[in-house]
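Q: Just a sequence and a predicted model for now, questions to come.
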Amino acid sequence: MTWRMPAETAEHERTWMAFPREGVTLGATAEERQEGYEAWAAVANAVAGFEPVTMVADPSEVARARRMLDGAIEVVEAPLDEFWMRDVGPTFVLDEGGRLGAVDWIFNGWGAPAWAEWQLSAALGTTVGALAGAERIGSLLVNEGGGIHVDGEGTVLLTETVQLDPRRNPHADRARVEAELARTIGAEHAIWLPRGLTRDYEEFGTNGHVDIVAAFASPGRVLLHEQQDPAHPDHAVSQEIRAVLEASTDARGRAIEVIALPAPATLRDDEGFVDWSYVNHSVVNGGVVVCGFGEPEADARARAVLVQAYPGREVVTVDARPIFARGGGIHCITQQQPRA
């Protein structure tokens, strides 16, 4: 039996999300927590305009979730601590006959940092897969959905600092990782990028998730985060990754066309250099839900690029600054279930 992860542009059955709960990620004050709840709800409500959404909520947050979410959104109860569904949930795949599978990676809080609370959410791969009626595909690889991006035709993008992170997989090498990705998601060809964005290596980062820097728009075409200001350290990162992509081919032997997705103008926030990226968007049935950063010109420019990259889809912007302040973006908090 061969499992394959479809491209994110393939038809979805639904999107899965997890509702925030109190803890270090959500925020220390009532105002910070409310901001987080509202940001997650805004994304869910936007996605629900295109396709069904199922929201997993901790028992402590079920009532709030039902209060804040569109009435069409299904809310299911399960214990959780972290609520980045892309990373804590399963990666959905299909077999040759269209049967649904759910890859249950090991999740250890992005390398088991001292601050992370992840033990409850580590079980969501199994829980969500079962709720979806999928066959569980177990894996011994410590991995997160934000650490991979596929074209649906056998090519996977990933970074050397995630799956090869000694805090995640101390005994892994490229060959072992590639073999496991071939078994679980049908990846025949891996394009290893050297790193992710600068901020992602700080205390609350993922150590270089690919889904904030590069994403397949379609086979052979990759959207690349482009930091155009040399004053930002990601200017050099963008150039390095572009060089790797332009020297790469995909599983079908095609050269990679790079589509620049320029970063917003803001360089810093109170914590340092920002990692604000339009690459971290969610493709849904008939649409794209993209991060907004309160910069009308830059947000509009990103929408225009994405309209061209995803013909026939409506592009909707949701303010993602509160999500990025907590460590990720719209792609990080959503996980698509392909139509079986």
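A: In hand now; what should we look at? Numbers count the residues shown, from 1 in each chain.
Q: make it CA atoms for all contacts and neighbour counts henceforth
A: Fine.
Q: Pull up the gap between Phe19 and Pro170, please.
A: 31 Å (CA to CA, to the nearest Å).
Q: Compare neighbour counts for the two and give me the winner.
A: When neighbours are counted by other CA atoms under 10 Å, Phe19 and Pro170 differ, and Phe19 comes out ahead with 26 against 11.
Q: Near Ala247, how many other residues are there?
A: Neighbourhood size, Ala247 [other CA under 10 Å]: 10.
Q: which residues touch it?
A: For Ala247, the contact set (CA atoms under 8 Å, 6 or more residues apart in numbering) comprises 255-256.
Q: and it, how far is that from Ala175?
A: In terms of CA to CA, Ala247 sits 20 Å off from Ala175.
Q: cool, and Glu144?
A: The spacing between Glu144 and Ala175, counted by CA to CA, is 18 Å.
Q: of the two, who's got more company?
A: A count of neighbours by other CA under 10 Å puts Glu144 above the other of Glu144 and Ala175, at 27 against 9.
Q: I'd say the more buried one and Trp105 touch.
A: Yes: in this structure Glu144 lies within contact range of Trp105 using CA atoms under 8 Å: 6.9 Å.
Q: okay, and the common contacts of the two?
A: Contact with both Glu144 and Trp105 is made by no residue, according to CA under 8 Å, 6+ apart.
Q: Count the neighbours of Glu31 for me.
A: Using other CA under 10 Å: Glu31 sits among 9 other residues.
Q: Pull the contacting residues for Thr159.
A: By CA under 8 Å, 6+ apart, the contact list for Thr159 reads 147, 192-196, 208-210.
Q: change it to 10 Å
A: Thr159 makes contact with 147-148, 165, 190-196, 207-211, 213, according to CA atoms under 10 Å, 6 or more residues apart in numbering.
Q: this is the other structure I want to compare:
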Amino acid sequence: MAWRMPSETAPHERTWMAFPVEGITLGDTDALREEGYATWTAVAHAVAEFEPVSILVDPSELARARRMLSSDITIVEAPVDEFWMRDSGATFVVDDERPGALGAVDWVFNGWGSPAWAEWTKAAQHARILAAETGAELVSSTLVNEGGGIHVDGEGTVLLTETVQLDPRRNPYLDRQRVEAELLRTIGAAKAVWLPRGLTRDYDEFGTNGHVDIVATIPSPGRILLHAQQDPAHPDHAVSAALRAHLAEQTDAAGRTFEILDLPAPSTLRDEEGFVDWSYVNHLVTNDGVVACGFGDDRADAQAREILAAAYPGRRVVSVDARPLFDRGGGIHCITQQQPTLTTGR
């Protein structure tokens, strides 16, 4: 078997999500909880404009989910604690030698390094649930990893971050070579492009320690969309400049140097907790569309839509207010997971 993770731009069968449950992530007041439910619902409905959506719903939230979600969205009853489906769910792969074969990589999920606050034991089963629901072959892995920690071009290149896969709270006994070997086996990544770090806020207590999916993505082979903090007053101004210089020296699996396209950050620098990591990189590519993060900054949001529309020709770009997501530790890409459409012949 030669598993390969398709690019996010390849056709999707559907997108998978998980509906929120009460707990530390959702919030400790009625207002915060309602905001969380509403935002996850808004993303689900935005994605459903372009492709089918299936969502895992904990038994405790079935009534609310049925009330809030459109009948077009498929509800799958399953245990949920954390509800960042990109990270807890399966990474879907295909086998080009076996048309019609779907694989579901079951990374070890330990709540982003098993911090004391995280509740992740139910979410750790989500990959297996998705495999069963889709009829995919389970591709078991001992690598502690999350879907938000990787981006691929579908042609053998993977972006990842030294502070994620080499995090001693995740994989204390692994080095680059062992991580790369496992990514080759599970997702067909022949060339790993390592970023030295992620955005500043992502290293706070409730961060992921550097997920690549708020930093950089590959809209097409040989091109990178890179988060660009253009205000020197924000620490990510230096971070994004250093990452740009680093990526300019890298090559992909085909030996190409990358064309780097800046995706400027919104104008807001801080919230009540400190410097924000608001990023338009954290979008979801769908069939014929892109669901982008909005941040209440009309000018920057519109500029991001224009850049994304140019990067993904022929796709309609829509924005959903992602500030409640980032307040809880992620964005639109973080709460969604695409299932690729299978080919029936070569």
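A: Okay, I see it. Bear in mind the structure is a predicted one, so any value in this text is a computation, not a measurement.
Q: Can you pull the TM-score for these?
A: The TM-score (TM-score structural alignment, normalised by the length of the first structure) is 1.00; 340 aligned residues with a CA RMSD of 0.5 Å.
Q: about what we covered before: for PyMOL, write a command that selects the buried ones of the contacts of Thr159 of the first structure.
A: In PyMOL syntax, the buried subset of these is picked out as below (16 or more other CA atoms under 10 Å):
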select buried, resi 147+148+165+190+191+192+193+195+196+207+208+209+210+211+213
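Q: Mind telling me the two of the contacts of Thr159 of the first structure farthest from one another?
A: The largest separation in those, counting by CA to CA, is between Ala190 and Asn207 at 18.7 Å.
Q: show me where the stretch 51-200 of the first structure has strands.
A: Along the stretch 51-200 of the first structure, the segments classed as strands by DSSP state E, counting those that start in this stretch run 53-57, 74-77, 91-94, 100-106, 135-142, 149-150, 155-159, 189-193.
Q: Mind reading off the mean deviation between the top helix by length along the second structure and the first structure?
A: If you go by DSSP state H, the second structure has its longest helix at helix 30-48. In the superposition against the first structure, helix 30-48 of the second structure averages 0.3 Å from its aligned positions (mean CA distance after the TM-score superposition for the first structure).
Q: Just want the angle from that helix to strand 53-57.
A: 150 degrees (axes from the mean of the first three to the mean of the last three CA atoms, to 10 degrees).
Q: any idea how far helix 30-48 of the second structure is from the chain center?
A: Relative to its chain's centre, helix 30-48 of the second structure lies at 17 Å (CA atoms, centre = their mean, to the nearest Å).
Q: Same check on stretch 209-216 of the second structure?
A: Centre-to-centre, stretch 209-216 of the second structure and its host chain are 9 Å apart (CA atoms, centre = their mean).
Q: Pull up the aligned stretch in the first structure for that stretch.
A: Under the alignment (TM-score structural alignment), stretch 209-216 of the second structure falls on residues 207-214 in the first structure.
Q: That stretch: end-to-end distance?
A: End-to-end span of stretch 207-214 of the first structure (CA to CA): 15 Å.
Q: One more: stretch 287-305 of the first structure?
A: 14 Å.
Q: what range in the second structure does that stretch sit on?
A: Using TM-score structural alignment, the partner range for stretch 287-305 of the first structure is residues 289-307.
Q: which of the residues in that stretch are buried?
A: Neighbour counts over stretch 289-307 of the second structure (16+ other CA under 10 Å) mark 289-295, 300-301, 303-305, 307 as buried.
Q: now, which of those residues lie within strands?
A: 289-294 (DSSP state E).
Q: Format those residues as TSV; extra columns: distance to Tyr312 of the second structure.
A: Below are these laid out as TSV (distance: CA to CA, whole Å):
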residue	distance to Tyr312 of the second structure
Gly289	8
Val290	8
Val291	12
Ala292	12
Cys293	15
Gly294	18
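Q: between those residues, which is closest to Ala44 of the second structure?
A: When these are compared for distance to Ala44 of the second structure (CA to CA), Val291 wins out at 10.0 Å.
Q: neighbours around the equivalent of Val164 of the second structure over in the first structure, how many?
A: Matched by TM-score structural alignment, Val164 of the second structure corresponds to Val162 in the first structure. Here the number of neighbours of Val162 of the first structure (other CA under 10 Å) works out to 26.
Q: relative orientation of the longest helix of the second structure and strand 289-294 in degrees?
A: Using the same axes, to 10 degrees: helix 30-48 of the second structure against strand 289-294 is 150 degrees.
Q: if we can go back for a sec, any idea how far the match of Val164 of the second structure lies from Leu181 of the first structure?
A: Val162 of the first structure is 14 Å from Leu181 of the first structure, by CA to CA.
Q: which residues are in contact with both of the two?
A: Common neighbours of Val162 of the first structure and Leu181, using CA under 10 Å, 6+ apart, are Ile148.
Q: re earlier: indicate which one of the strands of the stretch 51-200 of the first structure is closest to Gly23 of the first structure.
A: Go through these one by one with CA to CA and the one that ends up closest to Gly23 of the first structure is strand 53-57, at 14.0 Å.
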